[in-house]
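**Student:** missing the sequence, but the structure's below:
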């Protein structure tokens, strides 16, 4: 689904008024009934990630960490079964999974032993049974399962959705009878950074020749698209030629401005693919038509 920049800004502005709870998607759908659930969810997730990046530093000052940790210890002592960390995250407008990670790291620093590393923290967030304190383990678990935009559960879902759309892309190419190499095949050939598929024989889409296709199971907003252009798409173009990017959950239509330079955007698998064989058949029919007209004139 393609949105104009004005439509996207209207959705983004409304999202800025919402708290990151499960009810927010119901409000979004009520406010924008013509937009798909998946598109709204993708936009919400991206806008929330931007907010977390902007406010991350203020929640990680030594003073803020100590304040949150003392607040946690006090509240959990009064009522250990209450969702203390989750309530704290909502109160200070911070990601539940991120505040859980902060408190967990601070807790482990108080324990005898080495300073917790990032892999150790990540493993404990994925499997809270590894946390030595059962009360904190339950608090962290509550934060992880109730965070709709951050944390190991969300990362797992995003990975699965991304893989699902890569499989969908390969299925569409096979249905169309197009020969291609996927990422795994390309890595065995020594490529380190590649698009999802490279076409063994180029095709034309909307009159533009493409050599590769990249699948993105997300909405293409200006920020993410600019990053992808810089870190991926122009690199692919430089190595493999012009290509196509599919934003399965839509994109801002004004961003599709690099077609003449070799990067096309679509929100679904294109139906108007022209292969070399199609062009040869069309040329053959054109030649036959000209021959018939020439004979009629004679």
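**Tutor:** Yes, it's here. Model, not experiment: these values are computed from the prediction.
**Student:** CA only for contacts and neighbour counts going forward, please
**Tutor:** Noted.
**Student:** now do the contacts for the residue nearest the centre of the chain.
**Tutor:** With the centre of the chain defined as its mean C-alpha position, the nearest residue by C-alpha atoms, centre = their mean is residue 218, 4.2 Å away. For residue 218, the contact set (C-alpha atoms under 8 Å, 6 or more residues apart in numbering) comprises 39, 42, 247-250.
**Student:** filter the residues you listed down to the ones in strands?
**Tutor:** Assigned to strands by DSSP state E, the following of these qualify: residue 247.
**Student:** quick one: which of the contacts of residue 218 is most hemmed in?
**Tutor:** Top of the contacts of residue 218 by neighbour number is residue 250, holding 26 neighbours under the definition other C-alpha atoms under 10 Å.
**Student:** so that one sits right up against residue 269, yeah?
**Tutor:** No. Using C-alpha atoms under 8 Å, residue 250 is not in contact with residue 269; the gap is 11.8 Å.
**Student:** second structure follows, compare the two:
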């Protein structure tokens, strides 16, 4: 994707006022030539970063927000108090619910039958029936159900999509009769950081030797790619040599200018592949 187009999409996202669902529909109308998956991924990435920026600001107002929540419940206001507060402070409903839940157990440790840890709060977020305070439980439940960009539901959706594209990649490799080991096999054999696919015999893509393939069911932008490169791709390169990263929902064109010796980047499974034939002196090209 051209940088200018990517920046235009970002500007529309940043200037839009409203929930993610409405922003998604707006983006689809504004950029009809771009797939919904790509627009949704760009929005999700920007939303996650905005939450990281806004979270410290909310913590500074935590006492005020916690008191306002309690006062609203005591006054018998309509349900959805937390969601209205989240909208006011421009924070994810699920994230605000978690913050208020943490504050509740900080003030009322006797309400918990086990130590109040991050894991304990996460368990309550996933199963709000474990929260003894019925008003608090329902408010948290509404926030979790409503929030499609942050929290357990969003994580499940992203995980499912990620698995779908990993399986798609495996099918494509199998169709070409290319031998490989998957992530699960590598971890069973003691590798901690593993690509989705480690090729048994390297292939060449447009003349570039590829030893492994990583599937990313998202849009590749500079910030995200640099983080993945530092945390994942560089480790793969050090251990297995150069590889291929597929950003299935596209990527900003500037990524192709970086890391040319370590990895190559594509937005789909490549077609110009050359296989190494151990029985022959010369490699032979294939078409996928």
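**Tutor:** Received it, and whenever you're ready, just let me know what you need. What you see is a predicted model; the values in this text were computed from it and never measured.
**Student:** that older thread, which of the contacts of residue 218 of the first structure show up in the second structure as well?
**Tutor:** Using both residues aligned by TM-score structural alignment, their matches' C-alpha atoms under 8 Å, the second structure keeps these contacts from the contacts of residue 218 of the first structure: 39, 42, 247-250.
**Student:** can you pull the buried residues of stretch 268-275 of the first structure?
**Tutor:** Judged by neighbour count (16 or more other C-alpha atoms under 10 Å), stretch 268-275 of the first structure contains these buried residues: 269, 273-275.
**Student:** and for stretch 123-143 of the first structure?
**Tutor:** 124-126, 128, 131, 136-143.
**Student:** out of everything not next to it in sequence, what's closest to residue 72 of the second structure?
**Tutor:** residue 81 (7.0 Å; C-alpha to C-alpha, 6 or more residues apart in numbering).
**Student:** what's that neighbour aligned with over in the first structure?
**Tutor:** When the first structure is aligned by TM-score structural alignment, residue 81 of the second structure is paired with residue 84.
**Student:** show me the contacts for its match.
**Tutor:** 72, 75-76, 139.
**Student:** kindly report the same for residue 77 of the second structure.
**Tutor:** Residues in contact with residue 77 of the second structure (C-alpha under 8 Å, 6+ apart): none are found.
**Student:** just confirm it is within a helix.
**Tutor:** No. Residue 77 of the second structure sits outside any helix when classified using DSSP: H, G, I helix; E, B strand; the rest coil, being coil.
**Student:** how close does it sit to residue 185 of the second structure?
**Tutor:** Using C-alpha to C-alpha, to the nearest Å, residue 77 of the second structure is found at 54 Å from residue 185 of the second structure.
**Student:** strands along the second structure, start to end?
**Tutor:** Going by DSSP E, the second structure shows strands at 180-182, 197-205, 208-216, 243-247, 263-266, 272-275, 284-287.
**Student:** confirm for me that residue 201 of the second structure is in contact with residue 283.
**Tutor:** No. Contact criterion C-alpha under 8 Å: residue 201 of the second structure and residue 283 do not qualify, at 11.7 Å.
**Student:** need the residues touching each of these two.
**Tutor:** By C-alpha under 8 Å, 6+ apart, the residues touching both residue 201 of the second structure and residue 283 are residue 276.
**Student:** just give the number of residues close to residue 193 of the first structure.
**Tutor:** Close neighbours of residue 193 of the first structure, defined as other C-alpha under 10 Å, add up to 13.
**Student:** quick one, what contacts it?
**Tutor:** Residue 193 of the first structure makes no contacts at all, as judged by C-alpha under 8 Å, 6+ apart.
**Student:** tell me the spacing between it and residue 12 of the first structure.
**Tutor:** 32 Å.
**Student:** swap in residue 197 of the first structure?
**Tutor:** 32 Å.
**Student:** the two: which has the busier surroundings?
**Tutor:** residue 197 (23 against 17).
**Student:** am I right that that one is in contact with residue 187?
**Tutor:** No. Residue 197 of the first structure is beyond contact range of residue 187, at 11.4 Å (criterion: C-alpha under 8 Å).
**Student:** closest one of the buried residues of stretch 123-143 of the first structure to residue 16 of the first structure?
**Tutor:** Set against residue 16 of the first structure, the nearest of these by C-alpha to C-alpha is residue 143 (21.2 Å).
**Student:** many thanks, have a good one.
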